[in-house]
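A.B. asks: Return atomic coordinates for the entry below.
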Amino acid sequence: MLPIELLTKIRDLQINSQHSFFYKGLFPSSRVNTVLGLNRPDDNIFFSLSVIYVLQGLVGVLTEEEKVMVKEMEAALLPNLRYYTNKPERNSYNFWQKSKGKHFPNGHVLNKWSKFQLPDDIDTTSLAQMVVGASYQDALKTKRILPHYANLYRCRIKNGHKQLSKYKAYSTWFGKDMPIEFDVCVLCNYLLWLHRYGFEVNENDQDCISLVVETIDESLYFQSAFRSSPEYPKIEIILYHLARLASITPFVDAVKAKLIQDILLVYDHVEHPYAQMLLQSALLKLGVKRNVNRQSILQYVDTYWWFTAGLLSVYSNTQVQRVAPKSMFHFRFVCPAFNYVLVFENMLLNKTK
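C.D. replies: As a prediction, this is how the structure comes out:
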C-alpha cells in the first residue's frame, strides 16, 4: 500500500456527519474489556488529537496532496475541542466531554456516577495545545498552574516506582482530590510541550526530566511497565514515547545511548508484528536502522490498544496495587485511525531515514 492510499484510509475513518454517536471531525475509538465482555464506542478527544499530532510532525516530508489532506482533517477536528475544555484560567482539556454524564460514554453504569468523571489531565492538555497551536500566553496560563499538581506540593505519590517518589514532578491529573500519579509517557508528552513553547525550565520541570532520565538509566520499565506508565503499560509504547522525546528535545541526551540499547534488546525478542513496527519507528527516530516484516502489520490496526484506563491504578493500598495491573480492572482503548497513522509514520520514516 502506498502512503497516499494509507492516508486516504485514515481520512475516510474521520466522521463526516453528525448523524452518529460521534461528532463530525472525530476519529472513532472504542474501549474494551475482554474479561468482562465489554466493547463500547468512545468519543474521547485524545485519539483524534494524537492522529493530528503525528501527522503535523510529518508535514515536512509529505507531498502537496498529502499536506492538503492533513489540513482538511485538522480543520474538521479542531471545532470539537470546545466540548473538552474545562477551566479557562488554566486552559486545560479533558479526555472526555465535560458535560454531565459524558464520561464513560455509551456506558450503562459508570457514566451515572459523577465520582467516575475524570479530572482534566496534562497529557490531553499538552497534545491539544500543540495541535491547535495555542498562543504562548495561553500556554503560559497552564504552565503557571502546574506546580499545584506536582508531587510533594500537597501530598506524596504512593504508587509507581518507589525510588522516583523523591521527585517534584507533575502528576498526570489536574484533580485537587486525585492521588498523585507518575506516568513516564505522559511526562514525555508534557516535555514535548515544554520544548515546543520554549518555557524556562523550573524546579518541577527539571524533576520531570530527571525522572525520565532515571527511568531510562535504570531501565525501570523492565521491572514493571505498569508502574512506569499506568496509562500506556506496554514496553514498546513506553520506548516509542521515550524515543520520540529523545529525537525532538535535548532533555535525555545523557542517556540516549542507553535508550537505544534497551530498544534494541526488546526489538530482538519481540514477536508481535505491530509492536516490532513501533520499535523500528523508535529506532529510526534515533538514527538506527532495522528491518521489520511488514506483511501482517495492517491486520492488527483494528485490535491493537494504545491506551488503558486502569480503574485501580491511583490507589496505594498494597493489596489493591497487586491486582491493579490485571486486565479485569482495565478498559483498553483502540483507535484504528491512530493505528493506521503509526503505520503511515513508519512508512515515511523508512523512506527518509
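A.B. asks: contacts, neighbours, all on C-alpha from now
C.D. replies: Noted.
A.B. asks: The closest residue to Lys285 other than its chain neighbours: neighbouring residues, count only.
C.D. replies: In this structure, Lys285 finds its nearest non-sequential neighbour in Ser247, 5.8 Å apart by Cα to Cα, 6 or more residues apart in numbering. For Ser247, the count of nearby residues is 19 (other Cα atoms under 10 Å).
A.B. asks: Would you confirm that Ser247 contacts Val288?
C.D. replies: No - between Ser247 and Val288 there is no contact under Cα atoms under 8 Å: 11.6 Å.
A.B. asks: ok, back up a step: the residue nearest to Lys285 and His148, how far apart?
C.D. replies: Taking Cα to Cα, to the nearest Å as the measure, Ser247 falls 29 Å from His148.
A.B. asks: Do a quick rundown of the strands in the stretch 251-353 of the chain.
C.D. replies: Assigned by DSSP state E, counting those that start in this stretch, the stretch 251-353 of the chain shows strands spanning 307-310, 330-334.
A.B. asks: Pick the most buried one from the ones you listed.
C.D. replies: strand 330-334 (a mean of 23; mean count of other Cα atoms under 10 Å).
A.B. asks: What segments of the chain are helices?
C.D. replies: Listed in chain order, the helices of the chain (DSSP state H) span 3-13, 46-57, 64-77, 122-132, 136-145, 184-197, 203-217, 220-223, 225-228, 235-248, 256-267, 273-285, 318-323, 336-352.
A.B. asks: Let me know the angle separating the third one from helix 3-13.
C.D. replies: Calculated by axes from the mean of the first three to the mean of the last three Cα atoms, to 10 degrees, helix 64-77 forms an angle of 20 degrees with helix 3-13.
A.B. asks: Any figure for the gap between the closest residue to Trp193 other than its chain neighbours and Ser99?
C.D. replies: Excluding the flanking residues, the one nearest Trp193 by Cα to Cα, 6+ apart is Ser126, at 5.7 Å. Between Ser126 and Ser99 the computed distance is 21 Å (Cα to Cα).
A.B. asks: who has more neighbours, the two?
C.D. replies: The residue with more neighbours, out of Ser126 and Ser99, is Ser126; 23 against 10, by other Cα under 10 Å.
A.B. asks: Confirm for me that the more buried one is in contact with Tyr190.
C.D. replies: Yes - assessed by Cα under 8 Å, Ser126 is found in contact with Tyr190 at 5.7 Å.
A.B. asks: One more, so I can put them side by side:
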Amino acid sequence: MQQEIVDMRIFVLLTGVLISGIFSRSYAQSDLVSFLLRRIASRQMMYDSFYHTGMFPSYRFYAPFPGKPKHDNNIFFTALTCYTIRQLKPWLPDSLHPVADSILQRAASAYPFYQKPQHPLTYNFWPINPPEVFPNSVLLKPFRYINALPDDADDASMIWLALHPPDSIILAYHAYMAQYANTIHQPIRNTYRTYKHLPFYSTWFGKKMPVDVDFCVLCNVLTLFYSYRIPLNKYDSASIRWLNEMIGSRRYLSDAAYISPHYARPPVLIYHAARLWQTAHPEWMKPYIKQLQTDAIRCLQHTNCAMDSIILYTSLMRLGAKPEVMMQIDPDRIEAIEQQPCAIFFEAGFYAMLRNPFKRWFIPLGFIKYYFSSPAYVDALLLEYILTYKFNDN
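C.D. replies: Model (predicted):
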C-alpha cells in the first residue's frame, strides 16, 4: 500500500512519454486560457440547418467503423461545455468574462428545442420537434417517431447546471425525478440483484422505458442537488447508497460498462466522482478519497489518450493531489488532442436497456455501440485542467 501513492512528478513525466508530441511547447498561461476560450466560442453555431443557434457540433462514431463520424445534433455536449465554462468563469480574467457570458447566453437559446411543452422540467438528448433518433442515420430515420427516446435525467440535470435557474425550478425538478425512481413503476432488471428494490433515480423519465441506473448519471444528478443544497429524500439516499457501494467495491474499475453503460470507461467514471466530491465534499465520500487518487494514478499509468490524461489530472487535483509540475500544452497541437480516436466521453449502447443476463453478454460487442465526442468540449476540458491547476491549492 505504501507504493500506491507515489510522487506526482513521476506521472507528469510518464504522461509526457505516453502522449509525447501533443503536450510540448511552453506558452504563457494567460495566452493559452484566452486561446482556448475563444476557440470554444468560435465553434458555437450562429446558424445552421442541422444545429440550432448556440449549439456546439458533436460527432457520432459507429464502434466497428470509428473512422466515419456523423454529425449528431444532441444537446448534451452543449450543456456539458457551458456548465464547465460557468464553473470556470470566476477563475477567468475579467477581460474574458464577456466571452464566457456570450457563450452561455447563445447556448440558452438552443435548449427549448429539446424540451416538450408538456414537460417543462426535463429535456431530451435529441430535438423533439420533429423527434430524432440517431440523426443522419438512413437506416434508423424511419423509426424516429415510434422509437423516440424519452427525456432523461442526464440531459436535464446538465442543462439545469448550465443554466443555473432559480431554486424553485430545481426543487420542482427534484420532486419530479422521484416520480420515476426505481420501483415506482417497475423494478430494475439489469443491475446487481442486491439493488433490485433500492429506490435510486432512473436515467429515464418514460413510464414504459425500462429502469436504468448509471454511475455517472447519478453523479450528475447529485452534483445538481448538492449545488442547490436541496434537502435529501429517500430517493437521494438510495442513490447515494448505490454510488457509495459502487465506489467502495471499486466497480468503477472492474465493471465500469455494467454500472455506467452510458459512459463505460474508468477514467470518465473517476472524473465524475471527483467532480461530485469537489461540489460538496459529502461526508459519505471521505473514506474513498485516497482510493480514488490511487486508482486515478493507476489509470494514468496505462493510458496513451490525451483526453483521459487531462481528466485524470483534473480529478486528482479535485481529490486533493496537486502535481508539482504542470503539463505544457501546445496550441498548435490541440487539434490532435480533439481528434484522437480515444477522445470519447459518452457512448450509446443498445445493451444498456437489456435485462440480465443479456446486458452483460452484449457489453463487449461493438456492433451495438456508438461513441460520441465534441471538439468544443475537449477544449473545455483542457481549459478546466489549466485553471484547476492554477487555482487549486491543496
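A.B. asks: Would you give the TM-score for this superposition?
C.D. replies: Comparison of the two superposed chains (TM-score structural alignment, normalised by the length of structure 1) gives a TM-score of 0.93, and 352 aligned residues with a Cα RMSD of 2.0 Å.
A.B. asks: count of neighbours near Leu49 of structure 1?
C.D. replies: 27.
A.B. asks: typed the wrong thing, it's Tyr192 of structure 2
C.D. replies: 11.
A.B. asks: and the end-to-end length of stretch 117-125 of structure 1?
C.D. replies: Stretch 117-125 of structure 1 has an end-to-end distance of 16 Å (Cα to Cα).
A.B. asks: Please work out which residues of structure 2 line up with that stretch.
C.D. replies: Aligned by TM-score structural alignment, stretch 117-125 of structure 1 corresponds to residues 148-156 of structure 2.
A.B. asks: and if you look at stretch 169-183 of structure 1?
C.D. replies: With TM-score structural alignment as the criterion, stretch 169-183 of structure 1 aligns to 200-214.
A.B. asks: chain center to the matching stretch, what's the gap?
C.D. replies: 18 Å (Cα atoms, centre = their mean, to the nearest Å).
A.B. asks: For that stretch, measure first residue to last.
C.D. replies: 10 Å.
A.B. asks: Could I get the buried residue list for that stretch?
C.D. replies: 200-205, 210-214 (16 or more other Cα atoms under 10 Å).
A.B. asks: By residue count, which strand of structure 2 is the longest?
C.D. replies: strand 65-72 (DSSP state E).
A.B. asks: if we can go back for a sec, and the residue nearest to Trp193 of structure 1, how far from Tyr93 of structure 1?
C.D. replies: 9 Å.
A.B. asks: One more: Glu214 of structure 1?
C.D. replies: 29 Å.
A.B. asks: the more surrounded of those two?
C.D. replies: The neighbour count for Glu214 of structure 1 versus Tyr93, taken as other Cα under 10 Å, is higher for Tyr93 (30 against 16).
A.B. asks: Map the more buried one onto structure 2.
C.D. replies: Match for Tyr93 of structure 1 (TM-score structural alignment): Tyr123.
A.B. asks: list the contacts for its match?
C.D. replies: Tyr123 of structure 2 sits next to 111, 114-116, 151-153, 155-156, 159 when contact means Cα atoms under 8 Å, 6 or more residues apart in numbering.
A.B. asks: Please pull up the equivalent of Ile40 of structure 2 in structure 1.
C.D. replies: So, by TM-score structural alignment, Ile40 of structure 2 is matched to Ile10.
A.B. asks: Need the strands of the stretch 251-353 of structure 1 in a markdown table (columns: distance to Ser210 of structure 1).
C.D. replies: Formatted as a markdown table, these follow (distance: least, Cα to Cα, whole Å):
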| stretch | distance to Ser210 of structure 1 |
| --- | --- |
| strand 307-310 | 24 |
| strand 330-334 | 29 |
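A.B. asks: neighbours of Gln328 of structure 2, just the number please.
C.D. replies: 16.
A.B. asks: Over to the one 10 residues further on?
C.D. replies: By the criterion of other Cα under 10 Å, Glu338 of structure 2 has 20 neighbours.
A.B. asks: Likewise for Pro165 of structure 2?
C.D. replies: Using other Cα under 10 Å, Pro165 of structure 2 is surrounded by 11 other residues.
A.B. asks: Ignoring the adjacent residues along the chain, who's closest to the corresponding residue of structure 2 for Asn44 of structure 1?
C.D. replies: In structure 2, the residue paired with Asn44 of structure 1 is Asn74, using TM-score structural alignment. Counting by Cα to Cα, 6+ apart, Asn74 of structure 2 lies nearest to Trp126, which is 4.7 Å off, once chain neighbours are set aside.
A.B. asks: quick one: the one you found and Ile75 touch, right?
C.D. replies: Yes - contact criterion Cα under 8 Å: Trp126 of structure 2 and Ile75 qualify, at 6.4 Å.
A.B. asks: From Phe331 of structure 1, how far off is the residue nearest to Trp193 of structure 1?
C.D. replies: Ser126 of structure 1 sits 22 Å away from Phe331 of structure 1, going by Cα to Cα.
A.B. asks: hmm, back to that, shared neighbours of Trp126 and Ile75 of structure 2, which are they?
C.D. replies: Taking Cα under 8 Å, 6+ apart as the criterion, Trp126 of structure 2 and Ile75 both touch Tyr114.
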